[in-house]
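S.K.: Need a 3D model of the following:
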Amino acid sequence: MDALRELLSDPTIIKLMKLLLWIGITVAVVTFFRRSARKRIENTVFRYKTQKLIEILGYIMIILLVVMFVTVDNVRDYTIIIGLFTAGLTFTLQELILSIAGSFYIFAVRVYKPGDRIEINGITGDVIDIDSIYTTLMEIGGWVSSDNYSGRIVKISNAYVFKGPIHNYSLDFPFVWDELNILITYESDLEEAKTLILHEANEMLLAYTRASTAKWEELVERYYIENAALEPSLAVKLTDNWMQLNLRYITDYKRRRMTQQDLFERIESVFKAKGQAVYFASTTLQLLKIPEVDVRMHTPQT
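M.R.: Presented below is the predicted three-dimensional model:
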């Protein structure tokens, strides 16, 4: 008994017992939170990430306890160690902290939501999921042309909402301006071509023009922005080979490709119906006449 009392009165043994006690408490707390996360969180991915985060924090706390009990002897030193550790942990996990903060910012400020089409960090796609760390996109573009899905699922850290611009195609004003260039020859009737193009564009895009007008009026009231012309318009440009008619119009942000295709087919149809009035242009080559060469053959005399 005397040996046991002497052993228990040893400061080193006391510190060791305290260390083991705090490690036991830490392990118990980590186990409790891991089990709670497993029971309460339904999303498999988020549950897995949460459990891993709790484990990592538990290991860090155990390491911190060991360092403190081995090297520190007074409360003041405890405070210094904790401060330094907190600063180091914050620096190491700054991306994770920014990602979690970004998720709250996205939902609070309504930067974007599932279903929106956005461009962030140079990647364009439709938002299909937002969790506490990542925004998941169905990529548009990449190795395919126009506004088509590439088939790749892209995960982008939510921290990027603080690092650069975010282009939202559907927030507040779900329409975009697009352009279609129609090339006609100089022999074509320019005024007739302009009339035909604007007539087809106005007729086909009437629903988009009306819907976008109502949305634009709401936008003007909400933001400091000037009014804009939403009806289809034409601009003519003269080149060395043809006259370029630039048709500018507004359309739904998800139907840009189809709208352009439908417009071109309708315009081509009315041009053909006009016969000799309007001709589509293509690159022309001018062949210069080769000078005549007089070649005479003389038979040598014997």
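
S.K.: going forward, measure contacts and count neighbours with C-alpha atoms only.
M.R.: Noted.

S.K.: Quick check: which element contains the residue lying closest to residue 16 once chain neighbours are set aside?
M.R.: In space, and not counting its chain neighbours, residue 16 is closest to residue 69: 7.9 Å by C-alpha to C-alpha, 6 or more residues apart in numbering. In the assignment (DSSP states H and E), residue 69 maps to helix 44-71.

S.K.: What are the buried residues along that helix?
M.R.: 47, 50, 51, 54, 55, 58, 61, 62, 65, 66, 68, 69 (16 or more other C-alpha atoms under 10 Å).

S.K.: Report how many residues lie close to the closest residue in space to the first one that isn't next to it in sequence.
M.R.: In other words, residue 47. Sequence neighbours aside, residue 41 is the residue nearest to residue 47 in space, at 5.6 Å (criterion: C-alpha to C-alpha, 6+ apart). Neighbour count of residue 41, defined by other C-alpha atoms under 10 Å: 13.

S.K.: residues touching the residue lying closest to residue 169 once chain neighbours are set aside, list them.
M.R.: Closest residue to residue 169 apart from its sequence neighbours, by C-alpha to C-alpha, 6+ apart: residue 117 at 5.4 Å. By C-alpha atoms under 8 Å, 6 or more residues apart in numbering, the residues touching residue 117 are 124, 125, 126, 127, 168, 169, 170.

S.K.: one more to line up against the first:
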Amino acid sequence: MIFTLDGKYTGEILMTIAIIIVAYFIKKVLLKVLHQRITDSTSFYRVRRIINYVVFAISALLIGGIWLKFGQSFSTYFGLISAGLAVALKDLVVNMAAWIFIMTKRPFTVGDRIEIAGVKGDVIDQRLFQFSVMEIGNWIQEDQSTGRIIHMPNYKVFTDHLANYTIGFEYIWNEISILLTFESDWKTAKRTFLDVAEKHTLHLSQEIEKKIRVASKKYMILYKNLTPIVYTDVKESGVQLTIRYLCAPQQRRSTKEAIWEDILNIINESKTISLAYPTMRMTLDSKKNGSIHEME
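M.R.: Here you go, the predicted structure:
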């Protein structure tokens, strides 16, 4: 079959092609001009995304107007098309509705660290039907990047719990537990470990207080103590001291490493503080010819 332009819809076809071509060149020209003017890559990414959406929406409206004529049959055609789309493209429609929710309510945005549907990562892209995250954790410890990009359908914001590490309050609580022997001077160790935690995190206190005041206008965030604290507990093998402190999500591993290195140096130099570890004690019973009498 040879396609000709002598049919009933020749004008509509030509106008549709013309709109697509014009929209394509307008988008290219705008992006080229803005690329020269915007030096920040993050800002250019957001502007490019907005331009893509706007050009697509305007083109779709113009093409729809051409084919539907906006005449008396518009409501009939629109009803039939809507019903068909709702059935055949259910997932796409839900993803688009979720995209509108994401764009308006802003549960997360590009650059935020989130956890959803069992996946943790930094949001690196948002699109009409899906968003992408740079995965963290999984087989990698301390919430560092795995190098994998995970693409998630937008509707996940409706069906799964969403945790945002960044929005509102930009810091998280982290804990480090140190198990000392019962013979250790745990009181001195507790004071020393607190000094170490403050050394690495105390400079954040004023900044965090400002951010909490801002966040409390939108969320019920009521932290009374923002400075590091050390808790004491007793375990089977010794006295456990737990350092609790605030840090940025992306700095969880680096701050933990710095604190641990200082703690290890303190323990190595101290004669009264020792790390506890699993041990076994055996007692020889002389009455039973040197046989083992007790084991723990």
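
S.K.: what's the TM between chain one and chain two?
M.R.: The TM-score (TM-score structural alignment, normalised by the length of structure 2) is 0.74; 255 aligned residues with a C-alpha RMSD of 3.4 Å.

S.K.: residue ranges for the strands of the stretch 51-200 of structure 2, please.
M.R.: 113-116, 119-126, 130-136, 145-153, 162-164, 172-180 (DSSP state E, counting those that start in this stretch).

S.K.: Of the ones you listed, give the one that comes closest to residue 86 of structure 2.
M.R.: strand 145-153 (17.3 Å; C-alpha to C-alpha).

S.K.: got the angle between the closest one and strand 130-136?
M.R.: 160 degrees (axes from the mean of the first three to the mean of the last three C-alpha atoms, to 10 degrees).

S.K.: on that earlier part again, turn the buried residues of helix 44-71 of structure 1 into JSON lines, including distance to residue 189 of structure 1.
M.R.: Conversion of these to JSON lines gives the following (distance: C-alpha to C-alpha, whole Å):
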{"residue": "47", "distance to residue 189 of structure 1": "68"}
{"residue": "50", "distance to residue 189 of structure 1": "69"}
{"residue": "51", "distance to residue 189 of structure 1": "72"}
{"residue": "54", "distance to residue 189 of structure 1": "74"}
{"residue": "55", "distance to residue 189 of structure 1": "76"}
{"residue": "58", "distance to residue 189 of structure 1": "79"}
{"residue": "61", "distance to residue 189 of structure 1": "81"}
{"residue": "62", "distance to residue 189 of structure 1": "84"}
{"residue": "65", "distance to residue 189 of structure 1": "87"}
{"residue": "66", "distance to residue 189 of structure 1": "88"}
{"residue": "68", "distance to residue 189 of structure 1": "88"}
{"residue": "69", "distance to residue 189 of structure 1": "92"}
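
S.K.: Pick out whichever of the residues you listed sits closest to residue 17 of structure 1.
M.R.: Distances from residue 17 of structure 1 to the buried residues of helix 44-71 of structure 1, taken by C-alpha to C-alpha, are shortest for residue 69, at 10.4 Å.

S.K.: Now which residue in structure 2 aligns to the closest one?
M.R.: Aligned by TM-score structural alignment, residue 69 of structure 1 pairs with nothing in structure 2.

S.K.: What of residue 169 of structure 1?
M.R.: Checking TM-score structural alignment: residue 169 of structure 1 goes with residue 165.

S.K.: So what does residue 284 of structure 1 match up with in structure 2?
M.R.: Using TM-score structural alignment, residue 284 of structure 1 pairs with residue 279 in structure 2.

S.K.: which position in structure 1 aligns with residue 218 of structure 2?
M.R.: In structure 1, residue 218 of structure 2 lands on residue 222 (TM-score structural alignment).

S.K.: number of nearby residues for its match?
M.R.: 10.

S.K.: repeat for residue 158 of structure 1
M.R.: Look at residue 158 of structure 1: counted by other C-alpha under 10 Å, it has 27 neighbours.
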